[in-house]
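Enquirer: what's the 3D shape of this:
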Amino acid sequence: MTTVDDRPASPPAEAPRRRVNPVLALLRNSWRQLTSMRTALILLFLLAVAAVPGSVLPQRGVNPEKVDQWFVDHPDLAPRLDQLGFFEVFGSVWFSAIYLLLFTSLVGCILPRARDHVRALRMRPPAAPKRLERLPQHAVLEAPAAADAEAIAAVLRRRRWRVVVRGDEVSAEKGYLKETGNLLFHVSLVAVLLGVAVGSWYGWHGNRILVAGEENAFCNTRQQYAEASLGPRVDSADLPPFCLTLEKFEADYLASGQASRYWATVKVDQTDGSARTAGFSVNSPLRLGPANVYLLGNGYAPILKYTDRYGRSQTSTAPFLRTGDPNATEEGVAAFPDANVDPKTGQRAPDQQIAFDGLYLPTAPDSPPFVSSQFPAERNPAVVLVAYRGNLGLDAGIPGSVYKLDQGQIANGKLKQIGDKKLALGEKWTLDDGSTLEFVGTKPYVTLAVRHAPAQTLLLVASGTLLLGLMGSLFARRRRVWFRVTPPAGGSPTGGSSLMEAGGLPRTEHPGFADEFAQLVAAVSDDGRDARPAREGDE
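Expert: Here you go, the predicted model:
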């Protein structure tokens, strides 16, 4: 006796699911979010916003004096902003984090898209759909007697279409420049970011005023710059060794006072003992190995000879800075802190220092007021000075500007005004204590910027290719066309001749595709007179 088991069969056992490591899943999802185009755009926007404080607030690497003044003007807010790195924005941790995230996001976006684009370039245009009349652009016309698929393909190839012939069908595609330009734009953007990073790490720059004369020679060391900034990967010993001496400066002006030419001639001394003479101008820098020397400005340094009451003479050749007047009016200070030292005791009273604050006029007017020059060239040079005697405050150890007097010393009465006078070239001024000041002459000076930007070629090339890629991505359009040559159906009005059917499909929005499709069909059919748009019911 056979026993039948009528119980329902149990379902087959499911294979155990593999447990997903939550850490790996989190890392994978985070990477996908970081490398998405949306995240890249957000990071690019954040980078632009983060750069705003760097352009609004003074930065220590560019103008430390203005940073110090900001602390004086805003004693409560400045320390808090300093803790957040707002006075060193481009070297702060948060700006670097956004920068690196954007760099990583762009690289993560580019690599898979580049792989897909290369794969698309290697693929052949797809076969024609069965019903071309359903495409946005469609035409049916009588085929010329010699028309065949190879002849149609030859016409398309002359118009730079990628063509594939499949029997009596021709498939063609065009507009890969759009994706190529898109990738080129993003690769160039990565190159720009890389160039900025390399320039920030390994670049350096410094500014210096160089007065003519051997005694004012300048050597390329950090200590001799008025202001300098070295990258984090640059040490003072990495600066290229050379020395510069300004031998001559030439400036030509039009009758209106506008400058027509600036030219500086310097002597360059190398470490091997060799020397050469070189010239450079505003738009033609002097190249010294990896460093470029730029001419930023120029001016005059009045030579003032002061003879104190003990008969000891001192000479000051201090540069006066331009006030912004187009006729080169300058202001500055000539200080004599070591004047009036008693030759018997070798001691100087602390209140016997003297300084002269005022204006230099390359072309002084013939009558008062003597407040501005009438021409930038030296036609009637004169100085208009105010004399101060007292304690200049130089012994306090507090940094200050060499182009202005300490107004605090004037306010507290430690520095007192003792007179003022206009001096023409060669004129002498006798002060109340018998000391004299003579305006001996002037020397030209130039403002130099010495810079090393190791990635400037990369930035130039990347910026150019970025624009090319942007134009390609904006103006190129992907589109496809198909042609099919078929014998007519029974009863066709063509009397037994072949028909040529064409269809077109733009891959993206392309307002001019209809005109391009019509011109293409006309070119393929020898002349476009027989072309007619397809109507409902055409086969």
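Enquirer: Please count neighbours and contacts with C-alpha atoms only from this point.
Expert: OK.
Enquirer: Mind listing what's buried along stretch 441-456?
Expert: Within stretch 441-456, the residues scored as buried using 16 or more other C-alpha atoms under 10 Å are 441-446, 448-456.
Enquirer: Now the second one, please; I'll put the structures next to each other:
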Amino acid sequence: MTQTDQRPVERGELTARELGRWVWRQVTSMRTALVLLLLLALAAIPGSVIPQSGVDALAVTRWKEEHPDLTPIYEKLGLFSVYDSIWFSAIYLLLVLSLVGCIVPRLFVYAKGLRAQPPRTPRNLSRLPDHTSYETDLPADEVLARARAVLGKRHRLRGLDRPSPSGSGYSTNEGSVSAERGYLREAGNLLFHLSVLIVLAGFAIGGLFGYQGGVILVQGSTFGNNLTQYDDFDPGGLFTPEQLDDFAFTVEDFEVEWLRSGAGAGTARGFEAGLSYHQGDGPEERYDLRVNHPLSIGDTDVFLIGHGYAPVITIRDGEGNIAHTGPAPFLPQDQSFVSFGVVKTAAAEPGQIGLEGLLYPTFRFYDGDPVSVFPDDLDPLVSMLVYTGDLGLDSGASQSVYVLDKSNADQVLDEDGKPFRLDLSVGETIELPDGLGSVTLERIDPWVRVQISQSPGKEVALGGVILALIGLCGSLFIRPRRVWVRARSVDTGAPGDTMTTVVEVAGLDRSGNGDLDEVLADLVAALQKE
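Expert: As a prediction, this is how the structure comes out:
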């Protein structure tokens, strides 16, 4: 077989080029774009239900501890980082490709329609749903001139149509005027479709060059904007550390306003963190950080997104030395702000000491169970179990501050052989069994969780949204309408070669508002006005 001997294409079979064109048409169809948009919305649901590592790494850690069987499956599917997963990116990129393929050709169609002249006058205006006619003694040219003057105020006009005579009784003195208004509706469509691409470009810029990080800060602590200070950090694909603005801030105080009576008792009405900050070597400034009122420093925004309590606990080992002292942020578990936390120290002798338990902001016993009756720290109590031994703190492996490795540790027991529990009020000290030392609850400090981010494409996306709203309003409220006026001189057949002018007026409302009769009546009145 020679090179020219190729298998003939059977009937109905597509060549490679035809198959490629067919696939491209399917991908760039509006139906495919709508399906991909629906798939993207469905794919985003896990990101709003399952904790995301780029948003709250602490919540991800807690979720993994509570669901050890599901965790390997979720990790393989990328459900802890949905928006960075391969399958979500594939849907997003296909949607972008489909939208670009849909929108770009339509941009040329809309642009062509925007420049187009009104269509020629139909041959038989009486067949249109809205039409009227009358006779006048004015010459046809004068009627057409009046029509152009009246319609030209609010319509786009076409050049005067001068058809040749067609049929007996018609003179050469015949013509028509075509007018159109509402053609800017096409500009609204053009602007709306173009804005979709602008919004996508804004999100792409933010996703590639931006970043988002979070950190928990106890009242009185200071944050410096460098990578080592973040608890979790989610950079864009093209992010570089040089993008980090040079600033630092200190949480001076934190206040929560609680509703203390009525149906909403126990609900927080407002949060406010007093910050002192400085940018580079600049002067120190003050700012009251509140929800939805971020602090902007350079290109960086600092948001207040959460708060909780940090018991200040001092641990003395069996030799009386302070092995640990300082605040330990506890994580809220419910609306009453019952919070879980861990305290551990490697410096204790004769063995490492770890504490794990709950903080009750306003402690009470209810039906024999410990509860918190109010989320404010009115009567706090810390209840923790004690572990000693090898807590894995010397292994060199990274370890979450909210996880206590008890695999090689022993639980401390009381004289009855039951787990020893510390129930500490503020200022109280309890001695540990077997001469392990003592634990003191010094006070309760508040902590705040802040989100620090750069979104370089947000102005672009915002501009796209504004343009989309303008274009949508134009598409919805601009009413396209076409009006035609034809005038022709007709011989009345009376002695003296008397001529009269028959004027036909018709319109077509492309928005279906149904008020064209009134428009035509006003136009006829204007044409007949002396």
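Enquirer: TM-score for these two?
Expert: For this chain pair, the superposition-based TM-score is 0.77 by TM-score structural alignment, normalised by the length of structure 2; 480 aligned residues with a C-alpha RMSD of 3.8 Å.
Enquirer: follow-up on the earlier one: which one of the buried residues of stretch 441-456 of structure 1 is nearest to Leu423 of structure 1?
Expert: Leu423 of structure 1 lies nearest to Gly441 out of the buried residues of stretch 441-456 of structure 1, by C-alpha to C-alpha, at 10.8 Å.
Enquirer: now that closest one, nearest residue through space, not along the chain?
Expert: Once flanking residues are discounted, Gly441 of structure 1 sits nearest to Ile303: 5.1 Å by C-alpha to C-alpha, 6 or more residues apart in numbering.
Enquirer: quick one: the one you found and Arg322 of structure 1, what's the gap?
Expert: From Ile303 of structure 1 across to Arg322 of structure 1, the span is 17 Å (C-alpha to C-alpha, to the nearest Å).
Enquirer: about what we covered before: from the buried residues of stretch 441-456 of structure 1, which ones fall inside helices?
Expert: Judged by DSSP state H, the subset of the buried residues of stretch 441-456 of structure 1 located in helices is Gln456.
Enquirer: Helices of structure 2, start to end?
Expert: Using DSSP H, the helices of structure 2 run over 16-27, 30-49, 57-66, 71-77, 86-115, 140-151, 184-209, 458-477, 516-528.
Enquirer: Most tightly packed of those helices?
Expert: Across the helices of structure 2, the average number of neighbours (mean count of other C-alpha atoms under 10 Å) peaks for helix 184-209, which reaches a mean of 21.
Enquirer: between it and helix 458-477, how many degrees?
Expert: Using axes from the mean of the first three to the mean of the last three C-alpha atoms, to 10 degrees, the direction of helix 184-209 of structure 2 lies 160 degrees away from that of helix 458-477.
Enquirer: For Ala97 of structure 1, state which of the buried residues of stretch 441-456 of structure 1 is nearest.
Expert: For the buried residues of stretch 441-456 of structure 1, the residue nearest Ala97 of structure 1 by C-alpha to C-alpha is Ala455; the value is 21.1 Å.
Enquirer: What does that closest one correspond to in structure 2?
Expert: Matched to structure 2 by TM-score structural alignment, Ala455 of structure 1 sits across from Gly457.
Enquirer: Which residue in structure 2 occupies the aligned position of the residue nearest to Gly441 of structure 1?
Expert: Under the alignment by TM-score structural alignment, Ile303 of structure 1 pairs with Val312 in structure 2.
Enquirer: now its match: how far from Ala348 of structure 2?
Expert: Distance, Val312 of structure 2 to Ala348 of structure 2, using C-alpha to C-alpha: 17 Å.
Enquirer: Name the residue in the two with the higher neighbour count.
Expert: Higher neighbour count among Val312 of structure 2 and Ala348: Ala348, with 24 against 18, using other C-alpha atoms under 10 Å.
Enquirer: thought that one was touching Gly320?
Expert: No. The criterion here is C-alpha atoms under 8 Å, and Ala348 of structure 2 misses it with Gly320 at 9.6 Å.
Enquirer: in the stretch 201-350 of structure 1, which spans are strands?
Expert: 204-211, 218-219, 227-230, 243-253, 259-269, 275-280, 286-288, 291-307, 313-317, 321-322, 330-336 (DSSP state E, counting those that start in this stretch).
Enquirer: Nothing else from me, thank you.
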